[in-house]
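Q: Let's see this in three dimensions:
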Amino acid sequence: MNNLLKIGKSILRKSVRLLAYIVLSPIAIPFFLLKIRFFEIGLDERIGHLAYEPDLYLKTGILGWRPKYWAVLLAQSNQMVNKCLIDYWSKHISVIRHPLLVKFLRPFVSIKYLKAHYPVLPNGFHTNKALRVAQARYEAVCGGTPLLTLSAEHRARGWQCLQSSGVPRDAWFVCLHVREAGYLPELKCHSYRDADVMTYLPAIKFIVSRGGWVIRMGDPTMKPLPPLPQVIDYAHSPVRSDWMDIFCCAQCRFLLGTNSELFLVSYVFGVPGALTNFTPAAETPYSQKDLFIPKLYYSEIEKRMVSFQELFDKKLSYTYRSELFDEAGIILIDNSEEEILDFTKEMLERLNGTVTYTPHDQFFQEQWKTLILTNGAYPSNSRLGKDFLRNYADLIIGHNCERESDIDITGKQKIG
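A: The predicted model follows:
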């Protein structure tokens, strides 16, 4: 009975699609001849999709990876998560916002030859899944110049708001965003990406000790921070707004966060991300400016830590649902306070130009990138935190070296 029901639904969908093609074709043909293509955000209620999808589309056009045509973005205002971000994209893409016009044009998105597609690259990667490929090429060819920059008016307005909250105009600040379940409580399947903001307190205090401010991003469902000097819990602030969200993400020195979608807003404005508790294992941030450290994995069945190679072997490296980890008996281990602190220090050293990477650090990075590529994952443009990689080299890249002298710079493990 269930199979018959599925077959019936499939036939109905195909029939409706065929009918739509027949009815819409007379109108669709002029759009096609005029090279008009309709661009629709996959999940327009998610700020990450609203950030990276137009960015990817535009960059693939700049690189010549897709045909040139006039793209029209359908953006119904009551569904878009951030109107301010749409305003910035409207400088690059034609945006239609009127609800009736959007409703009229939306069916044309389903017509294949009118859809603004992401191309398939020569190496087989589909660029809406392999954003790293497009970003790496864009950085190599175009220097990585961000497509979006804050307007002078927006910048002045944002700083005025920060000053009213006590932040000096000449101060620098870091945005902090730690994913919690409150924003999308119905999607418990994504809980594997959550973390505890309290484990970031040592990193927060370190940033403040270096003269910076910390602006904690998010929404009121999040756990409040304790009162701290030079820290603004913006998630619980009355000044929260769509335009202020964009200002903070675009103006901060870097975003200290997790694998949540807000870091993508900083990314499209060219701001580095220092991303912690990153998961799943094969996922990495997109820009060469970014640093990250992943979660670790423990097998409840075998009572031991699981290596990243094993995650690839068990087809768990691209697992995007918490229940799949549960079924496999895998517990995700969050980054510790000390790991987040060391990682934050590295990011500040990078930005200050004082970071030091040894030949062994470089070797470990190359081993990590080789592991990613040889297992069929997307290439990594970003860098894995040096202390974390040293401490867990045995799990991440298969080297168990307590001292740097255990490996020579050729990458061969010494014996004896």
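Q: only C-alpha atoms for contact and neighbour calcs from this point on.
A: Noted.
Q: Moving along the chain from the helix or strand S10 falls within, name the first helix or strand you hit.
A: Taking DSSP states H and E as the criterion, S10 maps to helix 2-33. Next along the chain after helix 2-33, taking DSSP H and E as the criterion, comes strand 36-39.
Q: And for that next one, what's in contact with it?
A: Counting by Cα atoms under 8 Å, 6 or more residues apart in numbering, strand 36-39 makes contact with 31, 69-74, 108-109, 114-116, all of which sit outside it.
Q: Narrow those to those that are buried.
A: The neighbour-count criterion (16 or more other Cα atoms under 10 Å) marks 31, 70-74, 108-109, 114-116 among the contacts of strand 36-39 as buried.
Q: So which of those residues belong to strands?
A: When DSSP state E is applied, the buried ones among the contacts of strand 36-39 are split such that 70-74 fall in strands.
Q: before we move on, the earlier item: export the contacts of strand 36-39 to TSV and append columns for distance to P202.
A: Converted to TSV, the contacts of strand 36-39 look like this (distance: Cα to Cα, whole Å):
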residue	distance to P202
F31	56
Y69	50
W70	49
A71	46
V72	46
L73	43
L74	44
F108	52
V109	48
L114	52
K115	48
A116	46
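Q: quick one: which of those is nearest to N352?
A: The shortest separation between N352 and any of the contacts of strand 36-39 is 39.3 Å, and it belongs to L73 (by Cα to Cα).
Q: For the helix or strand encompassing L162, enumerate the helices and strands it packs against.
A: Assessed by DSSP H and E, L162 sits inside helix 152-164. Identification of packing neighbours for helix 152-164 by 3 or more Cα pairs under 8 Å, 6 or more residues apart in numbering; DSSP states H and E yields helix 242-251.
Q: can you give me the helices for the stretch 51-200 of the chain?
A: In the stretch 51-200 of the chain, the helices defined using DSSP state H, counting those that start in this stretch lie at 83-89, 99-109, 131-142, 152-164.
Q: Now the second one, please; I'll put the structures next to each other:
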Amino acid sequence: MNRLLTIPSPTLDKTFGYLPSPGGLPERGARRVWYFLFGIESFGQLVGEVFWLRNLFAQAGNRFTVITHPPIGRVNRACYDFVMRGMDIRHVPGYRLPKEPRGILQDQANIYVLEDAAWLENNFPAVCGRNPSFYYTLTAEDRDQGHRLLARFGIPAGAPLVVLHNRESGWQPLLTYHSYRNADIERYLPAIEYLLRRGYYVIRLGDKSMKPLPRLSDRLLDMPFHPMYQPSVDLYATALCRFFVSVPSGPLSFAVAFNKPVLWINSPLASYHWGNPQDLLVPKKYYSRRLKRHLTCAEIVTSPLIDFIRTEEFTQFEVELHENTSEEITKSVEEMEARLDGRDLYSASGKRVHERFKVIQEMGHRFCQHSRKKFRWYSMIYSQMQLSNAFCLANPWFLEDGVWMR
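A: Now for the predicted structure:
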């Protein structure tokens, strides 16, 4: 905890006069943690920020007060109510985090987290990413309710279920600078057909602005367009699935926070990404128009590309992000299923791929240490997420050094 906390100079009484009194001193040295949470209509912020917060300030006995907007409009109320369990919620319409002071202020009874989502997301891997102490879990009552809900869609309790999410532009059409994160759902169809042949039920999560899926089977449920859809489907399908297939987008945050195996498809190699040990990474391919070739992993993570979070940054750098092919997606789904079954499809190359990937992560980590003023680490170095062997076999150049390393 001590390496996280910085205490600005203003006194707590003067700075926080507008906050309601948190009451008496918590027992056993525990404190009340105050946090301002906004953008709750976004899964990534609602789920991710609370997950990171509860891990970063996980001392026994700590109590949490979250100041946020009322859960109206596009907020998934079922997921909101679940995520906020056990915390004191203060609804303040239209409120914004004050610009000053920023940091972590504390006294004997309270910790005031005056930081944004980026602070939480970047500190979480470095501080507790190798061994998170908090994950979301269903109670026995939750589990029964979830099975009853899925049964309405024809999914028996215990049936193998895979949940799919693919980011498109419709949910936040004005955020064109995030278009590099999008992908084409049609490239997933062969993988969906593979899962259906294997006896899985497949649920696609999303919204009605997305491209509808073809009706391939009664076991394929395109929830944005299903007449029986309700918001709690997102919660229970994620919590009860065997594994989750997704681009890095809001719903994936829920799967990570539930400690569900995640197949990260079409993932940029962003510096802040972190996954659980059972996760499998299938990155997008970075094509340099200057060099007229794809860039290696080492070239990406030891360059400014590692910190790009806007489409125009890639454009200015003359780099295109190419989506995974249908074959790469399908082979990675097969690999994920085999891993969960305890079958090793790549015994000859798997260890070498993982070791090489870790070496490259060390390169990225050193680059971040020397090039940044804050968050001076590469989050993936604290993750035990594996790189897809199927992807590496299809793209053997990816783990090479590349010209920048020679």
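Q: Distance to L201 of the first structure added to the ones in strands among the buried ones among the contacts of strand 36-39 of the first structure, as TSV?
A: As requested, these are exported to TSV (distance: Cα to Cα, whole Å):
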residue	distance to L201 of the first structure
W70	48
A71	45
V72	44
L73	41
L74	41
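Q: Nearest to E338 of the first structure among the residues you listed?
A: Comparing every one of those with E338 of the first structure (Cα to Cα), the shortest separation belongs to L73, at 44.3 Å.
Q: how much space between that closest one and F104 of the first structure?
A: When distance is defined by Cα to Cα, to the nearest Å, L73 of the first structure is 13 Å away from F104 of the first structure.
Q: Correct me if wrong: G61 of the first structure contacts K68.
A: Yes. Counting by Cα atoms under 8 Å, G61 of the first structure does reach K68; the two are 6.9 Å apart.
Q: Those two: who's more crowded?
A: With other Cα atoms under 10 Å as the criterion, G61 of the first structure and K68 differ in neighbour count, and G61 comes out ahead with 15 against 12.
Q: Tell me which residue of the second structure lines up with Q309 of the first structure.
A: Using TM-score structural alignment as the criterion, Q309 of the first structure maps onto A298 of the second structure.
Q: mind listing what its match touches?
A: Here A298 of the second structure is in contact with 360, 363-364, 399-402, 405 (criterion: Cα under 8 Å, 6+ apart).
Q: of those, buried ones?
A: If you count burial by 16+ other Cα under 10 Å, the buried members of those come out as 360, 363-364, 399, 402.
Q: List just the nearest of the contacts of A298 of the second structure to N122 of the second structure.
A: Using Cα to Cα, G364 comes nearest to N122 of the second structure of these, at 14.6 Å.
Q: Return the residues in contact with the closest one.
A: When contacts are counted by Cα under 8 Å, 6+ apart, G364 of the second structure touches 298, 301-302, 378.
Q: Show only the entries of those residues found in helices.
A: 298, 301 (DSSP state H).
Q: Which one of the contacts of G364 of the second structure is nearest to K14 of the second structure?
A: For these, the nearest to K14 of the second structure is Y378 (37.1 Å; Cα to Cα).
Q: circling back: how do the contacts of G364 of the second structure look in the first structure, which are kept?
A: When these are mapped onto the first structure and scored by both residues aligned by TM-score structural alignment, their matches' Cα atoms under 8 Å, the shared contacts come out as 301, 378.
Q: in the first structure, which spans are strands?
A: With DSSP E as the criterion, the first structure has strands at 36-39, 70-74, 94-96, 173-177, 213-216, 231-232, 255-257, 273-278, 291-294, 296-299, 304-306, 330-333, 383-384.
Q: Which strands and helices lie in contact with the fifth one?
A: Read it as strand 213-216 of the first structure. Using 3+ Cα pairs under 8 Å, 6+ apart as the test, strand 213-216 of the first structure ends up in contact with strand 173-177, helix 201-209, strand 231-232.
Q: what's the average distance of that strand to the second structure?
A: Superposed on the second structure, strand 213-216 of the first structure shows a mean distance of 0.8 Å to its aligned residues (mean Cα distance after the TM-score superposition for the first structure).
Q: mind checking how far that strand is from the chain centre?
A: Using Cα atoms, centre = their mean, to the nearest Å, the mean C-alpha position of strand 213-216 of the first structure is found 20 Å from that of the whole chain.
Q: so how far is L264 of the first structure from G48 of the first structure?
A: From G48 of the first structure over to L264 of the first structure (counting by Cα to Cα), the distance is 5 Å.
Q: Among these two, which residue is more densely surrounded?
A: Neighbours were counted for G48 of the first structure and for L264 using other Cα under 10 Å; L264 has more, 25 against 19.
Q: just checking, the more buried one touches E53?
A: No. Applying Cα under 8 Å, one finds L264 of the first structure not in contact with E53, separated by 10.1 Å.
Q: For stretch 307-321 of the second structure, grab the matching residue range in the first structure.
A: Stretch 307-321 of the second structure corresponds to residues 318-332 of the first structure when matched by TM-score structural alignment.
Q: Contacts for the matching stretch next, please.
A: Among residues not part of stretch 318-332 of the first structure, those counted as contacts by Cα under 8 Å, 6+ apart are 188-192, 280-283, 295-301, 316.
Q: ends of that stretch, how far apart?
A: 14 Å.
Q: which parts of that stretch are buried?
A: Within stretch 318-332 of the first structure, the residues scored as buried using 16+ other Cα under 10 Å are 319-323, 325, 329-332.
Q: same thing with stretch 350-367 of the first structure?
A: For stretch 350-367 of the first structure, burial by neighbour count (16+ other Cα under 10 Å) applies to 360-361, 364-365, 367.
Q: One more: stretch 274-282 of the second structure?
A: So for stretch 274-282 of the second structure, counting by 16+ other Cα under 10 Å, buried means 274-276, 278-282.
Q: same deal with stretch 39-57 of the second structure?
A: 40-57.
Q: Please tell me which residues of the first structure it aligns onto.
A: Against the first structure, the aligned range for stretch 39-57 of the second structure is residues 43-61 (TM-score structural alignment).
Q: ok, now stretch 220-235 of the second structure?
A: On the first structure, the counterpart of stretch 220-235 of the second structure by TM-score structural alignment is residues 231-246.
Q: ok, and for the matching stretch, which residues are buried?
A: Of the residues in stretch 231-246 of the first structure, 231-236, 243-246 count as buried by neighbour count, 16+ other Cα under 10 Å.
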